[in-house]
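Novice: The sequence and its predicted three-dimensional model are supplied below.
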Amino acid sequence: MGKGEGRDQYELAATSEQGGKKDKRGKKGKKEKDRDLDELKKEVDLDDHKLTLDELHQKYGTDLSRGLTVARAAEILLRDGPNCLTPPPTTPEWVKFCKQMFGGFSMLLWTGAVLCFLAYGIQAALDDEPVADNLYLGVVLAAVVIITGCFSYYQEAKSSKIMESFKNMVPQVDNSSLTGESEPQTRTPDFSNENPLETRNIVFFSTNCVEGTARGIVINTGDHTVMGRIATLASGLEVGQTPISREIEHFIHIITGVAVFLGISFFILSLILGYSWLEAVIFLIGIIVANVPEGLLATVTELTSDQLDDLLKHHTEIVFARTSPQQKLIIVEGCQRQVPAISLAYEAAESDIMKRQPRNPKTDKLVNERLISMAYGQIGMIQALGGFFAYFVILAENGFLPMRLLGIRIDWDDRNLNDLEDSYGQQWTFEQRKIVEFTCHTAFFVSIVVVQWADLIICKTRRNSVFQQGMKNGCGSQNVPSEGLTVARAAEILLRDGPNCLTPPPTTPERGKFCKQMFGGFSMLLWAESLLFFLAYGIQAAMDDEPAAENLYLGVVLAAVAIIIGCFFYYQEAKSSKIMESFKNMVPQQALVIRDGEKNSINAEEVVVGDLVEVKGGDRIPADLRIISANGCKVDNSSLTGESEPQTRTPDFTNENPLETRNIAFFSTNCVEGTARGIVISTGDHTVMGRIANLASVLEVGQAPISREIEHFIHIITGVAVFIGISFFILSLIHGYSWLEAVIFLIGIIFAIVPKALLATVKVCFPLTGKRMARKNCLVKNLEAVETLGSISTICCDKTGTLTQNRMTVVHMWFDNQIHEADTTENQSASLDAKACVIHGGDLEELTSDQLDDLLKHHTEIVFARTSPQQKLIIVEGCQRQGAIVAVTGDGRNESPALKKADIGVAMGISGSDVSKQAADMILLDDNFASIVNGVEEGRLIFDNLKKSIAYTLTSNIPEITPFLFFIMANIPLPLGTVTILCIDLGTDIVPAISLAYEAAESDIMKRQPRNPKTDKLVNERLISMACGQIGMIQALGGFFAYFVILAENGFLPMRLLGIRIDWNDRSLNDLEDSYGQQWTFEQRKIVEFTCHTAFFVSIVVVQWADLIICKTRRNSVFQQGMKNKILIFGLFEETALAAFLSYCPGMDVAFRMYPLKLGGKGDLLLNYRSTSHHFTRVL
């Protein structure tokens, strides 16, 4: 065999002899990427530790005494590239921005804005004087999406580079970075193990030589080294959605579906009832816009931001050694670390939230039936009732009794009819009727806000009462080579193989990240609504010489909100988006090589295959080395093989497994003592660590459960909004409305259905949790992973040096739904018959996927020993196939693929390697495992608070939709206008909804079972039934009561209002008679109408007081929870003050068409109702 001819016998995945770095950096198809991933998952195929020194000389062409020539070294360096680990590509900023601006709820809001603009455009094209409501709504929705998107982008960019300064945040320690050994391992020229990671005659790249001396031949450099493989593997893993992300996505699907469904339904109904197609389209758009939760995006943003600081505060200790039936399995791996003692004592977890079983993402959804039932079926209906009450009161006060309103819509909106009589015979002009109508809008709005006061308090808790929760919201004998490669030969090899560094994985362009933040999730809802309002305004402008700018303003506001939130989240993501940043810190900067018989200290990236390398104690192995001589050499392989003690390295072949043999030292491991000399056998991505890194870099990880939930909810709410909007559109056409009016109705309905406050809630919830975890010494990189931690059912943690040697002790465990005393030291550990098993890595290598699945299914306690990084990844994937939510804890680079693949990876901040910190979702800065308990509680709290906020925000949908329904079906003056709806969704509801993100955990939160993402949804039937079918109806009744009262007080009894709409809205009719024969001009009627809008608005606000209080808890009563949430208390005062300001501040009649009212209240009824219903429906 000629010199260098054996190099092609050792080729690892992701590289080729001819392709070098160019192939790695080129674009790969999915099939090629999958093949590389499969290759990286295989065990290290390395035989250099078995070769004699003569065979090494023949294979690498290295003079064992003089080393490589300078020219040869330069040649190899040019071929293989520098001996360094390559960073991954990054996601373009514009992608991040677009993600924030058009993702999730933002797209719904964008849709709403577009629909509003469309409606306005249709109105403008068909009407000489189109009403600008839709234009304002479209502008507002677009502004909301833009503001929220920019805010989200800013927040994401702020945290995307969080690991760049991580070295300044954690103590500098000797990381047993590759094999997990806690003691230095001896390195000798003797082959001692078949496993190159276990043999003592190989020293690995980036490990430290802590004592002694050694000389070796470089066998791998850069990405070809073992450490390079690990880096490539870790960086290629694609992180999926966390449970909370899936929940939010699920919620988005729900909201989208509901909005579309309701919009279409109203569209069809409008056509059936004789409304023109334009009116039906307006109804469709209005329904869809109304269903989009504009505030939820901002809420999640703020909640996640604040919770990041909290994780750096507490030091609680825990390891899950025994779990509940939902926590199916414990997989412990060999790795000893210097960590604090661990306990399962519920110190900071004494509260109810830590006593609950882990959330099952399959069943415990963020939005489930109970939440939907409560928000829509109960709270929302209450709000709608309150709004309609205010609506009918105002109309009745103006002479239009409820019966008079039936069928009056055409006459009411007839500009030419100025003598429409009310219930008393009084004639009303078009302007007068519109004033009354807009007053009703205001009344309906105020009614919703009032009811939302109670709704906000109700949503504080899920299980406890508000009184319990409180209102606190705050490595021979042969001839040893001595010459090494010649410089020329080294240069030749470098040219062939490329630098000794790891190849960076592909990254998401920044523009992709930006677009995700700007247009993903809830932001898209805001954009949609904004565009709808712009469209409505455009239609109005095309058809009316003097179009009302209301839709334009609304579209601008919604777009601004979406842009701001999207930009903020893009900024936050940009700060934490580079997973491979610290791999450069892992690669040794210098390496001592022997070329042409002379020792030279060169850049580690220039190390080539065949180089003769010497390492001593304290050095990090620059590449995969075949040890040819050693003097007391020990290498720390803890991060690669999990050994807790340093492993001796000798030239002797000791094991068939290259990871177990003693004559190979691996890239990035540390030589802790002695000296050794070895031949480089792999560099860069060809190393064992490089394979691991490549494996991690190409792993595809799915969405987090909460992300799927939120996306699903967005789809639902979008669908419902569109359906109802179209239904109203059709109804409008059926009832004889013009197509322009139908389009306006469609936009109004869509606008009313979309819960705008949910956008803010979602955007607040995750950062808030991240801040709280930061205060507990937990650095959360993936904010959505915190909620995943609250849903975990399987934990994979270290065994060697932790559980077995009492470095970390389990003192309590959850089993059979009870907490038991436990001890896991070696002489006291016990297991259940036929439920526990021990699997060696060699046995695991022979198991098929089906066999592994069977073991995982029928054994609740499994110990996996002597496993490779690839096997750890396979174990995690097996657990996930069983439907488990998997958490992985680790500190070595060998755990990086598993950390990346797990639903949530937890790394050690002090003893953990840089790679494990980069691959993990959460870092325990003080290695205190008790922080995991805090994380579980925080994860459950996120889910709870999101659920509460959704329940609160959904309740106002009913009182916002029902006015359109009565307006179309009964032809009565519009009880609640789109401007007042916007005042509710983005005014009075936004702070209370966000305040629920600050709600403290309920006392039983840690006693619950883990949430099943498949069954426990974020939005379920119960939530919808309560929010819409009960509370929402109560709010609607309150609003309509105020509406009819005001109209009756003005002479328009309810019967007079029936069918009066056309005359009421007729600008030319200035003698419309009320129920008493008094004539009303158009301006007078509009004043009364706007007063009704105000009354309806105030009625909703009043009912929302009680709704907020009852939403404080899910299971406890309000009395158990207490009123300790200061933000919630502030929210109550804020929405009250805002409602009062909008109702009584001079100029509001011009700006928002809201007129002052007499005082009244009805929130106590809702509060008493909700407290009673808490005993029958304990969980939303």
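Specialist: It's in. Residues are numbered from 1 along each chain as shown.
Novice: okay, CA-based contacts and neighbour counts for the rest of this
Specialist: Will do.
Novice: Doesn't Gly216 belong to a helix?
Specialist: No: counting by DSSP: H, G, I helix; E, B strand; the rest coil, one finds Gly216 to be strand, located in no helix.
Novice: Put this next to the previous one:
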Amino acid sequence: MQKNKSTLIDDYAKADPTQLMNKFQTGNEGLSHAEAARRLEKYGENTIRQAKRRSELLIFLENFTSLMAILLWVSGIIAIFAGMLELGIAIWAVNVINGCFSYWQQHAAQKATDSLKKMLPSYVKVRRDGKFQQIKVEQLVPGDIFDIQAGDSIPADARVFNPSNLQVDESSLTGESVPVEKVAPYQHGDGEFAQQNIVFAGTICTSGTASAMALATGMVTEFGRIATLTESQKKTMYPLERELNHLTRQLTVIAIMIGIAFFLLAIFFVKYPVTKSFIFALGMIVAFIPEGLLPTVTLSLAQGTQRMAKKHALLKNLSSVETLGQTTVICSDKTGTLTQNQMTINHLWLPGKQYEVTGTGYVTNGKIQANGQDVDPANEPDLNKLLINATINNDTEVTEGKADEKSKILGTPTEAGLVILTRKAGIDAKAQKTQFPRLKELPFDSGRKLMSVITKNSQGQLVINTKGALGSELTICDRILENGQVRPLTDDDRAKIMQVNEDYSKRGLRTLAFSYRIVDGEDPLADQSMADCTIETAEKHMIFVGLAMMSDPPRPEIFEAVKNCRRANIRIIMVTGDSPVTAKSIATRIGITSDKVRVISGDELDKMSDQQLQEAVKHEVIFARVAPEHKFRIVSMCQKNGEVVASTGDGVNDAPALKRADIGIAMGVTGTDVAKDAADMILTDDNFASIVSAIEEGRTVYSNLQKFLLYILTSNVPEAAPSVIFLLTRGLVPLPLTVMQILTVDLGTDLLPALGLGTEKAEPGIMDLPPRPLNSHLLNRSIIWKAFGWYGMIASIISTCAYFFVNHVNGWPNVPLAPSGQVYAEATTITLGAIVFSQIASAMNCRTQISSVFSIGLFSNHRILMGIGVEIGLIALLMYVPFLQGVFNTGPLNVAEWIFLFCIPVPLFLIEEFRKLIVRKIKARHQQT
């Protein structure tokens, strides 16, 4: 049976270099040009294949084939078949405009990019026929020998040879924030991608040099394997898309049932001919389909995406706005999202004194303090000794970012933290390196876990400064510096230092130890050359100075964001490539979990069944040292539990989980293009707090969708009431409202106020509510009751009274109701006007569900006010423009009739305010009991 890729990589890592070269039929001279060409033909180019993209035409057409869009196409056909050509064309025009707008939004938000290719370098330096040459990275083949230098992107999975201080940033694969040292002998750390003599495609060399032999290229690399896993995942339908389909089916059933009822009533009660009854029923079906709903939803979602963009969240699909509001679980990585991704020194421990270091990240707005008081290192010899060591025993440069920029480092995060520490202490690094010129460096390696530099002081003596892991430091130290005095290092000292280190480690802090010694005249090194100054001769009889403790600090905003998630009943599951101790420390510190949380490592996760994992994610849990398949599996099991999952990520390793999640959230600053392509949302500030703001916006969008759904459906009852009257009177009362007048409400006067409702801000307390259940629907019993039994019924009574009021003024009941002419036009016009002015009150009432409108500001929503002004102006145009009068069967109203219309909204608004007051009091009483 063929071995899997991970097993092969491990075999390659363990193999003897000579045997491995023989296996790949290569050597130190590299491949010949002929052999390289043959292998290029066999294995293909070293590129990441993109999934075949659908044609733009298909993407465009999708915007016209949703269930609601199909309903509108059919409605247009029905209207034309019923003899209402203008109505049919108008409905189709709405569908076309909405589809084009939706496609434009989608196309503008998500442009296809070859992001995987961007992560690979353009050229690589290889040996061919014994000579170095630059070739395009696409031409690299298995068995090629190539060079690696600081700053290079690794072009293939490869075995390293002759590494010199080689460190590689593998965060795009592992999520681990600290660069990994690469060495020639086989060593295997924790988790996947942990072979220390293997480098992986898509990672970056941060320091050092090496030569390497390509083991796998293109889609066969670990990078390519993750890309394949990502592409194989099909994005599921967004909850809002499913809900709109459900709503469409509901509205279709309602409209058809009403149409059938009217058809039967027209035949058996009014005694209409079958043909005329059928056309009449078709008209009622069209009247009960809210043609303005789809464009209103689309525009409202677009407004939501614009508001979220101002909150640093860019959405690539309109429907994903609402998904955020339904989120129940956030699977979040740690580095850069919950933390700042900037290693910060926050404690210094010296045998005679302890210090706190204020300020976080790679900025110098901090101080060194002891017992809350600022410290001047010039007056603290022991502290000064440690700081000088940190300054000169350092190869990293840090360019401190401005207020709106991220600091840039050239080197390792650990040394960057030391650079910032010395700047906080006011040390001039350039002056110190001039005062203590470096003569030699003994670079860090994973065997001894130390780095030393040999310098010369002002007295001409050699000074050896060493930093590294505490265990390694204690093995080379036999003296200790305490309160300015050097004395022997005792066993009690060692035990105390180790206990201090353990205490800080439990808090998730990494420890770095410092030591030094001065080579005096009695030291054998004093008379020897630098060539004789080796690890064995230099790193011994050292003087222990102290410890520096560091961590990647949480973002300042994260604490409040986590509290908001708890208020909103949203669970956060940390999924990180970092160590279990660090992950637990950060999670408990920022309040994601309690100290009793279960921490599951990647190795433990491999042994768990799906059922065990499904049960584990129901409780407090952290996942550490995870691989790409792990994060994908965690998201999947959460979804099996019925959770709506948002997953964050920035690396290639996160892409499969981002695509699998209900909403994938990529980091815009540190995120790879791969992650951004797989995600639904991109955070432009990489800030977890922005996710919480986006969730609040998502909940607000859903609430607003319900508000304007209620608003739109409210007008359906008064639109249907005239036809009911017509049927119940067996045609004695002419239709008080024509079909074209109904269309005026659905596509004209209702549209702008409905859009205004879509811009409402969040009601107070919206984040104190739990996420809405998966089985809840936009059109629920509350909305049906309000639309048809409360708002709609009141509007129906008012508009019907208005119709009979005009006829009464013109002689009814003494004079029969006219089915045409000036009086009929005036009566239908005031009926239309009464519906519109009732909708004005409805627009104001729908702004809140329970709260008083006065609490959010009666005139705070300018778009609703503008929409109300426009609909009054539109009604006036229909009344007084002769051409429109003919099309819509309208006529002018007199002053008294206008006064009647303007009096309608006030009592309707106050009645609803009174109802909300009663509801609030009942709710408060229930909460008290």
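Specialist: Received it, and whenever you're ready, just let me know what you need. None of the values given here were measured: they were computed from a predicted structure.
Novice: all strands of the stretch 101-250 of the first structure, in order?
Specialist: 102-104, 185-186, 202-203, 213-218, 220-221, 223-224 (DSSP state E, counting those that start in this stretch).
Novice: which residues of the second structure does the third one align to?
Specialist: This points to strand 202-203 of the first structure. On the second structure, no counterpart of strand 202-203 of the first structure exists by TM-score structural alignment.
Novice: ok, residues contacting that strand?
Specialist: With C-alpha atoms under 8 Å, 6 or more residues apart in numbering as the test, strand 202-203 of the first structure has contacts from 49, 187, 189, 196, 475, 621, 623-627, 635, 649-651, 662-667, 669, 671, 678.
Novice: swap the cut-off to 7 Å and go again
Specialist: For strand 202-203 of the first structure, contacts defined as C-alpha atoms under 7 Å, 6 or more residues apart in numbering pick out 49, 475, 621, 624-627, 635, 649, 662-667, 678.
Novice: ok, now the second one?
Specialist: By C-alpha under 7 Å, 6+ apart, the residues outside strand 185-186 of the first structure that reach it are 200, 475, 632-636, 645-649, 672.
Novice: Which one, of the strands of the stretch 101-250 of the first structure, ends up nearest to Ile331 of the first structure?
Specialist: strand 185-186 (25.7 Å; C-alpha to C-alpha).
Novice: That closest one maps to which residues in the second structure?
Specialist: Counting by TM-score structural alignment, strand 185-186 of the first structure has no counterpart in the second structure.
Novice: Can you find the partner of Gly88 of the second structure in the first structure?
Specialist: Counting by TM-score structural alignment, Gly88 of the second structure corresponds to Gly555 in the first structure.
Novice: unless I'm mixing things up, its match is touching Val144, no?
Specialist: No: if you go by C-alpha atoms under 7 Å, Gly555 of the first structure and Val144 don't touch, sitting 8.4 Å apart.
Novice: Can you name every helix or strand that the strand or helix carrying the match of Gly88 of the second structure contacts?
Specialist: Gly555 of the first structure is part of helix 550-573 when elements are defined by DSSP states H and E. Counting contacts by 3 or more C-alpha pairs under 7 Å, 6 or more residues apart in numbering; DSSP states H and E, helix 550-573 of the first structure is packed against helix 94-101, helix 105-126, helix 133-157, helix 523-543.
Novice: in the stretch 1-150 of the second structure, which spans are helices?
Specialist: Applying DSSP state H, counting those that start in this stretch to the stretch 1-150 of the second structure gives helices spanning 5-14, 17-23, 33-43, 56-62, 67-81, 85-109, 115-118.
Novice: closest one to Ile145 of the second structure among those?
Specialist: Nearest of those (C-alpha to C-alpha): helix 17-23, 9.9 Å.
Novice: Give the buried residues for the closest one.
Specialist: Pro17, Leu20, Met21 (16 or more other C-alpha atoms under 10 Å).
Novice: and which of the residues you listed is nearest Asp750 of the second structure?
Specialist: Leu20 (74.2 Å).
Novice: out of the contacts of strand 202-203 of the first structure, which is most surrounded?
Specialist: Neighbour counts for those (other C-alpha atoms under 10 Å) peak at Ala665, which has 54 neighbours.
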